[in-house]
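S.K.: Show me how the following folds:
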Amino acid sequence: MSPAKIPWWRSLGSRIALAVVAVTLAVLLPVGAYVDYQAAVDARERLRADTLNRLDTASALFRSFGQLRYSATTDPALVPTELRRVAVGQRETYFDGDTMWAVERLSAEQILAVNTGAATLQQQRAQLERSLGVAGLAAAVLGGSLGWLAGSRLSRRARRGAAAALRIAAMEPGVTATQPGRDEVAALTRSVDQLADALNGRIDRERAFTAYAAHELRTPVTALVSAAELLGEDEASRLVRGQAGRLRVLVADLLEISRIDSDEPAQLTPTDAAEAVRASLAGTGISGLVRLVVASSGPVLVEQRRLDRVLANVIANAHRHGRPPVVLTVDRAQITVEDHGAGFPDWLLSGGPRRFGADGPTRGHGLGLAIAQAQATAMGGGLSFSNPIGDDGSVSGARVTVTLAEPATAPSRDGVVPVRPSAT
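M.R.: The predicted structure is shown next:
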């Protein structure tokens, strides 16, 4: 997936912010609950002490003057049941959630009780809980924001590195993925550049070997083919000629690959699409292998030699791996070659042709479509692959669509438009 397509809720910054908020809440919730519990216990003990002080004063006044003060009562019916069995001379307290009671048994028949409401205590606890909630929310928001800022910076560096890695994978020259810093992202992007350098070095060595092998094999293979033509018509001779012919085609393809890898610029000339296709079919001698259909035509930019190779390879692949009839359709800048075989394999549809990645009932060396795609790209166009579906819902063949560039501006005085091929 491209880094630009990653939704924000899956980004590294969002996950770090969420993790910071989760850790903050995980710490604050038990701490807040403990603080709230301890504050409630402390407030209840202060209320108990205050009520006992009031009981002391009320008891002294009642014993000395027989007066009931501080909301004191001697009516046992008003005293909570839990305090009515207090022994003579003993004191007890009881909190029912709303009121703190304190009682003293004056005699077997008489009990003195005072009470203090807990409304103030409840208000203080509610205020404390609100304060703890606001503080916790503020801490979570602050922590999440700081986590988002730190994570977003880290995410931006990772996205830049990933985008650069995609450009490196597309063989774009002069691109590096290394990001500044001394953390894991910087180390990872440096490793990507090191890997890319190693792979590019290996590719350069393979290209050099391919070019060297193709040039060195061209002369002996030509001699071998010429010698094979002098053999008789027996089965062994035909086998030798056939294998020599395959070797000649392989060497020709390797030479073509070395030319493509050398980034030789294409010399494009404006011409009519249908006329260019007819010239290719006639020049390569494959006009009898396809049925040509011209739906519409128009001006395109082509280099005839490259177009010849594109059409020859695509049509040869259709006959090698598909079934006739093979139909070539020209529709302005789009040229479609369609056979009626089993279709392309899934790996080719998803990733395009690979060098030496042949497949099918008749296996080749896997360079034909790769060369065709590279040559079409060099002319500013491209190749696309699909499997058309028949009326019965099954694959009815393989289809290759060659897209050519159309002249957007007037050509130069000599009619040639130079275009440097893209990296393949």
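
S.K.: all contacts plus neighbour counts: C-alpha atoms, from now on.
M.R.: Noted.

S.K.: helix/strand/coil for residue 165?
M.R.: Following DSSP: H, G, I helix; E, B strand; the rest coil, we place residue 165 in the helix state.

S.K.: wait, isn't it in contact with residue 177?
M.R.: Yes. Contact between residue 165 and residue 177 holds when scored by CA atoms under 8 Å: they sit 5.9 Å apart.

S.K.: one more to put side by side:
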Amino acid sequence: MPRQPAWTATLTFKAAVFIAVMCCALAALLGVLVHVSVAGQTVRDSRDKALARLDEVGRLYESGEPLPRFAGVDPAGLPASLRALAAGGERGTMVADFEGRPTMWAAGPADGRALAVRIDYTQSAATIDRLDRSILGSSVLAIGATLLVGAFAVTRVTRRLHATATVARRISAGDLDARVNDPRTKDPSRPLDEVATVSGALDTMASSLQRKLQSEQRFTADVAHELRTPLTGLSAAAELLPEGRPSELVRDRVRTMRALTEDLLEISRLDAGTERVDLAVHDLGPLAERVVRAAASTSGTVTEVRMVRDATVETDKRRLERVLGNLVANAHRHGAAPVVLSVDGPVVTVRDHGAGFPDYLLAAGPQRFRTESGGKGHGLGLTIAVGQAEVIGAELVFANAPEDDEGGGAVARLTLPEYVRLAEPDDEGPEEQEDPEEPEAPEDPAKA
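M.R.: As a prediction, this is how the structure comes out:
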């Protein structure tokens, strides 16, 4: 079955169809009522006139006087059913064609035969036809006008609904300052319709959500900021402990707490949207190799670097190194060797050969403080990577490699905006040269 066009599902189309169907039904009902009423009255008037003439002709027939030309006994053209009715002793009328024209017949008994008269019904039939055409034309005009007015009214409503839906999508995309601001919700004296009620409810929900998120962001930032001072003192005190297993455990926990605090501060800045990028042009390949070397020197991990095609990108070096470092660290912490970082133009891919990303991460992205691999970590590394990638205008996608592709594994693909060098002025074409045939202007003797 072919798929219906998308516009057939719109409220405007459905309202137009509903209005058209109702108008057609109403016009047909009124047309039938008017037609039946007028046609019935016209038939009754013609019937009364024909019966009156039949009475006059009956008196002429009884007195033996000659009958007029529109009357006769068993005249030609008299409908058989009306002839049989009159021969049976009853009177009746009927509309039928006579010599190609509509005619009203009236017949009655006359010595076992049918005495009949006829009246030209052409004018009456024409009147009914003109009435039917007038009803049809008026119905078409009324339906068209109603459709235009209805479409205008429905379009005003759908335009407001589209505006509300647009604001809802902006809010879901992270723009918490977006509001519908329907003017009907700002004037208490005006009654609210359903669309204004929905718009007001959406604005209220957005304001409440914004307050709650801002409160949570301030709480996270305040907690992380307040923890920095005691952790600094705790770190200094831990360095004074005598060497041994207990002091190593204390120093390790302090380092973990400091790293967590710094991550929380970074996330709070990303949530606040106050980060500013420092763009510069860099070669992506050497930058990625430097990140791998830094990770190997700090954690002792080994990452294979594959250069398919180098590229020049315009990005924030510090933030890009943060993203790649988090991806490489996550691959070693939660995946399995070998870990491979590939550079193919402006696309950097980090892949391990472990169990792959969990389903929740593939469906909704990384979530804070949620890990399912059993390894160390707080689930903040990928969250920071996603936030920093968004700041530098890069696209970070998470996926799992197929099992038949070198054993599967988790794949993080970062796509950066590639830097395109503009053509140098010398490359645009040869410089214009003076025409050698054009003589030079003579020197002004006054300047000599």
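
S.K.: circling back to that earlier point, neighbour count winner among residue 165 and residue 177 of structure 1?
M.R.: residue 177 (26 against 21; other CA atoms under 10 Å).

S.K.: So what does the more buried one match up with in structure 2?
M.R.: The alignment partner of residue 177 of structure 1 in structure 2, by TM-score structural alignment, is residue 180.

S.K.: Ok, residue 131 of structure 1 next?
M.R.: By TM-score structural alignment, residue 131 of structure 1 lines up with residue 134.

S.K.: ok, and its match, which helix or strand is that part of?
M.R.: helix 122-172 (DSSP states H and E).

S.K.: Please apply the same query to residue 300 of structure 1.
M.R.: strand 299-302.

S.K.: and that strand, what does it pack onto?
M.R.: Packing partners of strand 299-302 of structure 1 (3 or more CA pairs under 8 Å, 6 or more residues apart in numbering; DSSP states H and E): strand 266-272, helix 273-284.

S.K.: Show me what the longest helix along structure 2 is packed up against.
M.R.: The longest helix of structure 2 (DSSP state H) is helix 11-63. Under the contact criterion of 3+ CA pairs under 8 Å, 6+ apart, helix 11-63 of structure 2 touches strand 92-98, strand 101-110, strand 113-120, helix 122-172.

S.K.: buried set for the second one?
M.R.: Within strand 101-110 of structure 2, the residues that count as buried by 16 or more other CA atoms under 10 Å are 102-110.

S.K.: swap in the third one?
M.R.: Burial within strand 113-120 of structure 2, assessed by neighbour count using 16+ other CA under 10 Å, is assigned to 113-120.

S.K.: Now stretch 144-155 of structure 2 on structure 1. Mean distance?
M.R.: Compared with structure 1 after fitting, stretch 144-155 of structure 2 deviates on average by 1.1 Å (mean CA distance after the TM-score superposition for structure 1).

S.K.: So which bit of structure 1 is that stretch matched to?
M.R.: By TM-score structural alignment, stretch 144-155 of structure 2 lines up with residues 141-152 in structure 1.

S.K.: how about stretch 210-228 of structure 1: buried residues?
M.R.: For stretch 210-228 of structure 1, by 16+ other CA under 10 Å, it's 210-211, 214-215, 217-218, 221-222, 224-225, 228.

S.K.: Repeat that for stretch 387-404 of structure 1.
M.R.: 387-388, 395-404.

S.K.: Mind putting those into TSV with distance to residue 323 of structure 1 and secondary structure?
M.R.: Output for these, formatted as TSV (distance: CA to CA, whole Å; DSSP: H, G, I helix; E, B strand; the rest coil):
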residue	distance to residue 323 of structure 1	secondary structure
387	13	coil
388	14	coil
395	13	strand
396	10	coil
397	8	coil
398	9	coil
399	12	strand
400	14	strand
401	17	strand
402	20	strand
403	23	strand
404	26	coil
